[in-house]
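Engineer: sequence and predicted structure are below.
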Amino acid sequence: MIRVGIIGVGTVGTSVVKVLEKNRDIITARAGKEIKVVKGVVRNLQKHRDINIPLTTDPYEVTDDPSIDIVVELMGGVEDAYKIVKKALQNKKAVVTANKALLAYHRYDLKELAKDIPFEFEASVAGGIPIIKALREGLSANHIEAIRGIMNGTCNYILTKMDKEGADFATVLKEAQELGYAEADPTFDVEGFDAAHKLLILASIAYGIDAKPEDILIEGITKITTLDFEFAKEFGYAIKLLTIAKKRDHEVELRVHPTLIKRSEMIAKVDGVMNGVSVIGDVVGETMYYGPGAGGDATASAVISNIIDIARGGKCSPMLGFKKPLESGMRLASRESIETKYYLRLLVEDRPGILAKIAKIFGEHTISIESMLQKPAEGSLAHLLLSTHKCNEADINRALESLKTQEFLRQEPVMIRMEE
């Protein structure tokens, strides 16, 4: 028998207990051993939970219990979770976690602590989609050329509703909160931090990159308006919050931001609260992974998959995908060196000569305009919706700084990157 302790018996922890009980026969057959949760850790012992396992408020009753084989960490947070997981590893216990924030900051520390102790974390990225296993095992013969992911269901739900129904951001956010798709404080989701944590985990497996959230470009969706969707539809684009990793020689771009992407792309068709990840390998080409990215049962499915892997007793894959460092190590590309197309929304005075002045500013920074729409605004103002040809991030930022000094500009410019 494999004895499991769960630290954090909330929505996901409760689902893990229930699925292990409900599907006991097939799980035992697949694992070759019975798997039993023998203890759970909660904050409040008085709260009713529809499960029948011994509960405690002390996580070290799990980490220090010599009879427990696997510690499942579902408590969330960073530093407290790190201390507890570290203790479990020091006690030579296998660990399974769904904690993306913990891994975003401490994955390499934990890799060194774990060494040959199984440490699994499939549920930390894209919920029920087995993207970790795909990168570590299924695509292990490939150089990963690019990863593009929709890995936050809250943002994808909001952007899908804005696209399909023409609703504004605030209205859809309120609806998402009422439906339970968004937290009361949605900042972590809508500002891109949740998706960034997941991207960093995938980047370590794909490229061996040890970057922290503070090191990469992260932008959220709060500035997106219905005008942006009008431009997108006119020119055949969808707007998605994308996590993007791009390999170029010995550098990797890592960025999270709203993106205009052609509607014909597979990743652009991922709608609602669903997640999707596109991976391009140099041998296999593009593969696509789609499914529920959150929720108790979907995440529990990934957690239990890891428990079964450990119970089978075989060698688990290297935690971050590499048995030894790459001889030609990959570096994180600077934000300023990004090259792509850009969309800009400008609120300007509606009078002759303004477009010529804007084009002149762009030309001074080696940027050319590819397409444009003009939409009337209040009074004598107009919205100019522009897209550029491919250019450099440093150049577009300098052009925007120059634009901000112009008397005809009446609002902070909004810029959205484009992917093709």
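Structural biologist: Cool, got the structure.
Engineer: make it CA atoms for all contacts and neighbour counts henceforth
Structural biologist: Fine.
Engineer: so what's the residue count around Asp80?
Structural biologist: Close neighbours of Asp80, defined as other CA atoms under 10 Å, add up to 12.
Engineer: no no, Glu165
Structural biologist: The number of residues near Glu165, taken as other CA under 10 Å, comes to 11.
Engineer: for Thr63, same thing?
Structural biologist: Neighbourhood size, Thr63 [other CA under 10 Å]: 28.
Engineer: next, the one to line up against it:
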Amino acid sequence: MRNYVILAGTAAALSACGGAGPETIGSTAPAGTVGPGSGTNAATDIYAQFANPVDAKSYKGVGGTQRLTYTTDNRVTQGQQGLTYSANASTVRDSAIDIAYDPRDAIFTLTIADAKSGAGTTVRFQDPAQRTNFGGTTEPQWGTPNLAQLPAGAAANRNVNYLQSGGGNPTSLYGQSGTGFVDPGNSTTPPDGMPGSSYTAYSFFYEKPGSTTKYVSFAGYVANTVSFANVMAGTETLTQDSWTLERGAFAYGALTNNSAVPTSGSASYTGSMLGTMVFNPTLDDSVKKSTYFQWLTGTSTLSVNFASKQVGLAVDGFVLDPQYDRYTTPSITVPGGATFSGSGSALIDLVGKGGFTGTFQSFAFKNGATTLPVAVAGSSIDGAFYGPAAEEAGGGFRVVGGVPDQRVDIVGAFTGKK
């Protein structure tokens, strides 16, 4: 039985549950404080402030965004209708993603204005209760990955903080965004609502700067907007849901000045990666599957020869469970727990590009003995160096499949330190 709550017509804050300790932008907070950057000896240079902020700062995200719109109804066999999909991967100097943090109020502001993908929102996480986590009666919304609970063999990441604005809580009348009577669901159950109702929520999650890297980090976001209505199909009254879903993954941090990037020698950077994808190869099949989002999580290795300006990137990891809406028949092409690997190359061009740019040569998924290679038609790698002397690296990527009548698209971010 679905539990509905009354939603007001304006956005408010999501009531959050505790249990995982205080959330700050960095890895630690000074003793006796509730946020970072409050200590009397806090460093004020741009690099130290990434993990221990003192002043309000804004960072550009390098990565990708995806947007998916469609309708479903209680004729489940009809599947998704009127579907449109778009995506984009930003470059170091042409980013539509901005992450701002003000330690005075412990407030994040996420701004996405990606005209190429259509993804766009400005969310100010101003209420302390908008910090949330997994494991209580209130959790991040449907489609948000729990990076501390991963498939067997994957390395759990317990250094990720979660924030959410809007969406609601089935046990509370506070923190809802939308109208009418809505059951907001939870991290694995999509929202539901009575006809005439609507639901909107934004989630932002990031690896705490200073936990594994000091100068660059990765983040992701989820935006879900759903409206619920009764519509007529001939003489039949249908229950219809209209979905607008956005996903994104990006790296951000304190960029190295061009003059401080080495011009000789080599280095290897290892770290984390986060991606989001659609993988639907069945559009030309007699039985078509629906298009849904899945998260990718894993590791990255960046090999850099500063003298020749050659860069090699390898990403490896695991696929998380698909995110099915309420009226989509479950149909898995790449199941949760499958693995993936990809490799590409890039060239350093600090003057022209502000970092390094390149492409993927291969990307493939593996589930047991079955390998699903991606026929790469288009791809991009966009990255930069971070820290006072290029101690760390990070960036974003995109891989687009090229087989006719397939929808295969992956965007993501990577970080690493020497």
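Structural biologist: Looks like it came in fine. Being a predicted model, the structure only gives us computed values, none of them experimental.
Engineer: could I get the TM-score for this pair?
Structural biologist: The TM-score (TM-score structural alignment, normalised by the length of the second structure) is 0.27; 191 aligned residues with a CA RMSD of 7.2 Å.
Engineer: which stretches in the stretch 251-400 of the second structure count as helices?
Structural biologist: With DSSP state H, counting those that start in this stretch as the criterion, the stretch 251-400 of the second structure has helices at 350-353.
Engineer: what of the stretch 301-420 of the first structure?
Structural biologist: 354-364, 393-404.
Engineer: nearest to Arg331 of the first structure, out of those?
Structural biologist: helix 393-404 (18.2 Å; CA to CA).
Engineer: out of the helices of the stretch 301-420 of the first structure, deepest packed?
Structural biologist: helix 393-404 (a mean of 16; mean count of other CA atoms under 10 Å).
Engineer: that one vs helix 354-364, what angle?
Structural biologist: Helix 393-404 of the first structure and helix 354-364 are oriented at 140 degrees to each other (axes from the mean of the first three to the mean of the last three CA atoms, to 10 degrees).
Engineer: buried residues in the helix or strand where Ile99 of the second structure lies?
Structural biologist: Ile99 of the second structure belongs to strand 97-102 when assigned by DSSP states H and E. For strand 97-102 of the second structure, burial by neighbour count (16 or more other CA atoms under 10 Å) applies to Ile97, Asp98, Ile99, Tyr101, Asp102.
Engineer: packing partners of the one helix or strand Gly220 of the second structure maps to?
Structural biologist: Using DSSP H and E, Gly220 of the second structure sits within strand 216-233. Here strand 216-233 of the second structure touches strand 192-193, strand 198-207, strand 236-253, strand 266-280, strand 392-401, strand 407-417, going by 3 or more CA pairs under 8 Å, 6 or more residues apart in numbering; DSSP states H and E.
Engineer: and the ones you listed: which comes nearest Thr69 of the second structure?
Structural biologist: Comparing those by CA to CA, strand 236-253 comes nearest, at 4.5 Å.
Engineer: and that closest one with strand 392-401, angle?
Structural biologist: Put simply, strand 236-253 of the second structure runs at 150 degrees to strand 392-401, going by the same axes, to 10 degrees.
Engineer: out of the helices of the stretch 301-420 of the first structure, flag the one nearest Gly285 of the first structure.
Structural biologist: helix 393-404 (27.3 Å).
Engineer: ok so, going back, and which of the buried residues of strand 97-102 of the second structure is nearest Asp316 of the second structure?
Structural biologist: Nearest to Asp316 of the second structure among those is Ile97, at 24.8 Å by CA to CA.
Engineer: do I have it right that that closest one meets Ala113?
Structural biologist: Yes - if you go by CA atoms under 8 Å, Ile97 of the second structure and Ala113 touch, sitting 6.7 Å apart.
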